[in-house]
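Trainee: Task: produce atomic coordinates for the following.
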Amino acid sequence: MKTYFNPRTLLTLLAASIIIACSSDDNGGETPQPKSDYKGELTNTANNVITETYKTLNDRALALQAAVNDFTIGDDADFETVKTAWREARSPWEQSEGFLYGPVDTEGIDPAIDSWPVDVNAIDALLASSEPITATLLATNDDARGFHTIEYFIWGLDGFKKSGDLTEREVEYLKAATADFQSKTQQLYDGWKASGGNYAANFINAGENGSLYTSQVLALTELVDGMITIADEVGNGKIEDPLNGNGGNAKPEAEESRFSHNSKKDFADNIRSIQNVYLGDYAAVSGKGLTDVVTANNADLNTKIIDQIADAITKIESIPGTFTNAIANNRNEVASAQTAVKTLQTTLESELKPLIQNLK
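Mentor: Presented below is the predicted three-dimensional model:
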């Protein structure tokens, strides 16, 4: 079969090639690339890391409340159950401090749960009064409620309170404090879960109508800012103040969770909060996280961040004895842990955040 050449076909092809060339020139000679989609990372982090951490916190707050309600003055076994329940509730809270945005901030839940130091004078005044102690009453003073008020009643100022040392009035206060505490953890969890306030949807639907974040990059940047904030607080506040707060010397009264000697666990869990958000992992769930975004753009930086997180946790946990003792007698080890946290903070600020902000 013969093939005949049609002059009109040539004109059509030439016109098409000119249009394509002009389109290419208008974009700097390259066809624009579609924007990357980070919905998977944002969805996993919001649902399986942040919301699940708050669920764990609330579940353990309920267990703490039950343990306090079951406590009988003088029963050592009951008292140990209360102490264990407090420690178990403390861990997910500290692991949530890498994302102190949303309801925990806007609804004033953070100070209601975790104000420090405790207002001992206000507590003593209330104990000495004849006024019934209720959760509603305690809600009027953040410094006399929450984790550290409960800790104060369980361990005492010296950390050695015994089950028989509590009075009926103190138990009344303790029950009100745990009821108030659990109401705030419930409020926090409800604020994030899909069947409640669904704050998680702001991350999941970032860049879409209805989300607080006008782009996925802004939502990812919020995650990074939360990580930076807690690294700064641990290195320059939680460790620095008790280590050097007395003119370069130890200031034990500035140590958070010192009644229970839980400080080192607090700090390590704060860094685990960074780890969980970065890796997209929590409990038995392992999903997409910032690590996947960074690996695709700078694999060396990803390795660096993972290693620095692990190093900070290891150095905190390697501080000998209690933190109270270490700030006086093992200052070099404490300073080494502090340096590891600050190094991580610098990397998050100077390398991770710019990478995320420059994503397309």
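
Trainee: going forward, measure contacts and count neighbours with C-alpha atoms only.
Mentor: Noted.

Trainee: show me what contacts W116?
Mentor: Neighbour list for W116: D143, H148, E256 [criterion: CA atoms under 8 Å, 6 or more residues apart in numbering].

Trainee: can you redo those as CSV with distance to T134, neighbour count and secondary structure?
Mentor: CSV is the format used below for the contacts of W116 (distance: CA to CA, whole Å; neighbours: other CA atoms under 10 Å; DSSP: H, G, I helix; E, B strand; the rest coil):
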residue, distance to T134, neighbour count, secondary structure
D143, 15, 22, helix
H148, 17, 24, helix
E256, 25, 27, coil
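
Trainee: Once you drop chain neighbours, what's closest to T81?
Mentor: Leaving aside its sequence neighbours, T81 sits nearest to A67 (CA to CA, 6 or more residues apart in numbering; 6.4 Å).

Trainee: Quick check, that neighbour in contact with E80.
Mentor: No. Assessed by CA atoms under 8 Å, A67 is found out of contact with E80, at 9.5 Å.

Trainee: Between the two, point out the one with more neighbours.
Mentor: A67 (22 against 16; other CA atoms under 10 Å).

Trainee: Pull out the buried residues from the helix or strand where that one lies.
Mentor: Take DSSP states H and E as the rule and A67 turns out to sit in helix 52-70. For helix 52-70, the neighbour count (16 or more other CA atoms under 10 Å) marks 52-69 as buried.

Trainee: chain center to that helix: distance?
Mentor: Distance of helix 52-70 from the chain centroid (CA atoms, centre = their mean, to the nearest Å) equals 18 Å.

Trainee: buried set for the helix or strand that it is followed by?
Mentor: Per DSSP H and E, the first helix or strand lying C-terminal to helix 52-70 is helix 76-94. Within helix 76-94, the residues scored as buried using 16+ other CA under 10 Å are 78-83, 85-94.

Trainee: One more, please, to line up against the first structure:
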Amino acid sequence: MKKLGWMALVAGALTSVGCGTEPLEESRARPVVERYAALVHENYSDAVTKARELRATVDAFVADPTEAKLTSARGAWLAARPAYGQSEAFRFYGGPIDDEDTGPEGRINAWPLDEAYIDSVEGAPEAGIINATTEYPTLSEELLISLNERDGETNIATGYHAIEFLLWGQDRSVTGPGNRPASDFVTAPNAARRRQYLKLATDLLVKDLESVQAQWAPGADNYGKKFSAQEPEEAVLQVLTGLGSLSGAELSGERMTVAYDNKDQEDEHSCFSDNTKADLYANALGIQNVYLGRYGTQDGKGLDELVAAVDAKLDTEMKQRLQASLDAIQAIPGPFDQAITGAENAEGRQKVKAAIDALKAQTDTLVDVATALGITLNLE
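Mentor: Take a look at the predicted model:
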């Protein structure tokens, strides 16, 4: 199974549409492009705010590792996930988050994660970077960055899921998440290094998110400025590439179908905290956000206005598909790792399959949307 940093091979071409309305006419398309750039910044700003709140709770826990403060840190991690999950609609076209050379996505949200690469696990009490005191006598951000994805895509050393594993530990429960005790950070072997690792990973997460946020900040000479200044056709192609790639091969494929086919907890997105269903919902919500031009309470011109101008029926269908996907994900009984198990006629598996099918139908309609706007979108 590929990690989250998987990149779709997407090719787009601009084509003309027949006689009449120019689907991406400058005066109508430019405000949509500019709204997209503003929406991206709003979303990343929210993700940064939540990550800073997570950092504050981790700092408090590291300074005084009690069960109560561990619970608070877990709550802050869960609260930080929706904002980032929605932001994944901005991926897959080489933007700041996953630029081939400089994008930090692989450090932020890569998965699946081999727990034994970081710390001790059941049956291997001396496993992981934390316990490798001779090989890695000094922990640092630079070390964790250098070790992230070294010698394999499951060798994840940083990001949300490394932090998740440290906070929850392995999930051995069929009814709930992992339940690592606070004593692992106090009296267990290498407890001080475990605290240090948790703090380093959290600090790095905040820095990486801040770097992406800055690239979309309004009024700056950055990626967001260049994005907004390009021809609307090129900008809309990138937007639809991000939506189609997340909806199709990534969300319905890598994140859901692989786990559904394998019936393996290790293939789910947030396997330590049992937050996978919420992650999937946030991803789908991010796609809807972009199509409608909204984030939270902020609203503006979205792709829906461009589509409605050339094909009102298609716009209605797209909106229905987007909501149907959200509803289908919400209908999956939790936890996700149990929903994917059992016989084919088990309720959980049927609900997961229904959500996969809804996302596939949504992706097909996104391709139709692109066509209506004079864009050919070829998605892997």
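
Trainee: picking up where we left off before, need the counterpart of the residue nearest to T81 of the first structure in the second structure.
Mentor: Structural correspondence for A67 of the first structure with respect to the second structure (TM-score structural alignment): T57.

Trainee: ok, that match touching A79?
Mentor: No. With contact defined as CA under 8 Å, T57 of the second structure does not count as touching A79 (11.7 Å).

Trainee: So which residues of the stretch 51-200 of the second structure form helices?
Mentor: Using DSSP state H, counting those that start in this stretch, the helices assigned to the stretch 51-200 of the second structure run over residues 67-87, 105-108, 141-147, 160-168, 191-215.

Trainee: helices or strands up against the shortest one?
Mentor: Same thing as helix 105-108 of the second structure. helix 191-215 (3 or more CA pairs under 8 Å, 6 or more residues apart in numbering; DSSP states H and E).

Trainee: in the superposed pair, what's the mean gap between the helix holding A67 of the first structure and the second structure?
Mentor: Taking mean CA distance after the TM-score superposition for the first structure, the mean distance separating helix 52-70 of the first structure from the aligned residues in the second structure is 0.9 Å.

Trainee: how far off helix 168-192 does that helix point, in degrees?
Mentor: Angle of helix 52-70 of the first structure versus helix 168-192, following axes from the mean of the first three to the mean of the last three CA atoms, to 10 degrees, is 160 degrees.

Trainee: Which elements pack onto helix 52-70 of the first structure?
Mentor: Against helix 52-70 of the first structure (3+ CA pairs under 8 Å, 6+ apart) you get helix 76-94, helix 168-192.

Trainee: Arrange the ones you listed in a markdown table, one row each, with distance to I154 of the first structure as further columns.
Mentor: Converted to a markdown table, these look like this (distance: least, CA to CA, whole Å):
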| stretch | distance to I154 of the first structure |
| --- | --- |
| helix 76-94 | 7 |
| helix 168-192 | 9 |
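
Trainee: Show the contacting residues for D142 of the first structure.
Mentor: P111, A112, I113, S115.

Trainee: how about the helices in the stretch 251-360 of the first structure?
Mentor: According to DSSP H, counting those that start in this stretch, the helices that the stretch 251-360 of the first structure contains are 263-279, 290-297, 299-317, 323-329, 331-347, 353-357.

Trainee: and among the ones you listed, the most buried is which?
Mentor: Each of those was given a mean neighbour count from mean count of other CA atoms under 10 Å, and the largest, a mean of 24, is that of helix 263-279.

Trainee: whereabouts in the second structure does that helix align?
Mentor: Going by TM-score structural alignment, helix 263-279 of the first structure sits over residues 276-292 in the second structure.

Trainee: and the matching stretch, how far out from the chain's middle?
Mentor: On CA atoms, centre = their mean, the centre of stretch 276-292 of the second structure falls 9 Å from that of its chain.

Trainee: what does stretch 130-143 of the second structure give?
Mentor: Relative to its chain's centre, stretch 130-143 of the second structure lies at 28 Å (CA atoms, centre = their mean).

Trainee: Tell me which residues touch the equivalent of S183 of the second structure over in the first structure, please.
Mentor: S183 of the second structure maps onto G164 in the first structure when the alignment is built from TM-score structural alignment. Neighbour list for G164 of the first structure: I73, G74, D75 [criterion: CA under 8 Å, 6+ apart].

Trainee: Ok, V352 of the second structure next?
Mentor: With CA under 8 Å, 6+ apart, V352 of the second structure has these contacts: M256, Y260, A328, I329, I332, A339, I340.

Trainee: From V294 of the first structure, how far out is the residue mapped onto T202 of the second structure from the first structure?
Mentor: By TM-score structural alignment, T202 of the second structure lines up with T178 in the first structure. Separation of T178 of the first structure from V294 of the first structure (CA to CA, to the nearest Å): 41 Å.

Trainee: of all the helices of the stretch 251-360 of the first structure, which lies closest to D37 of the first structure?
Mentor: Checking those against D37 of the first structure by CA to CA gives helix 290-297 as the closest, at 10.0 Å.
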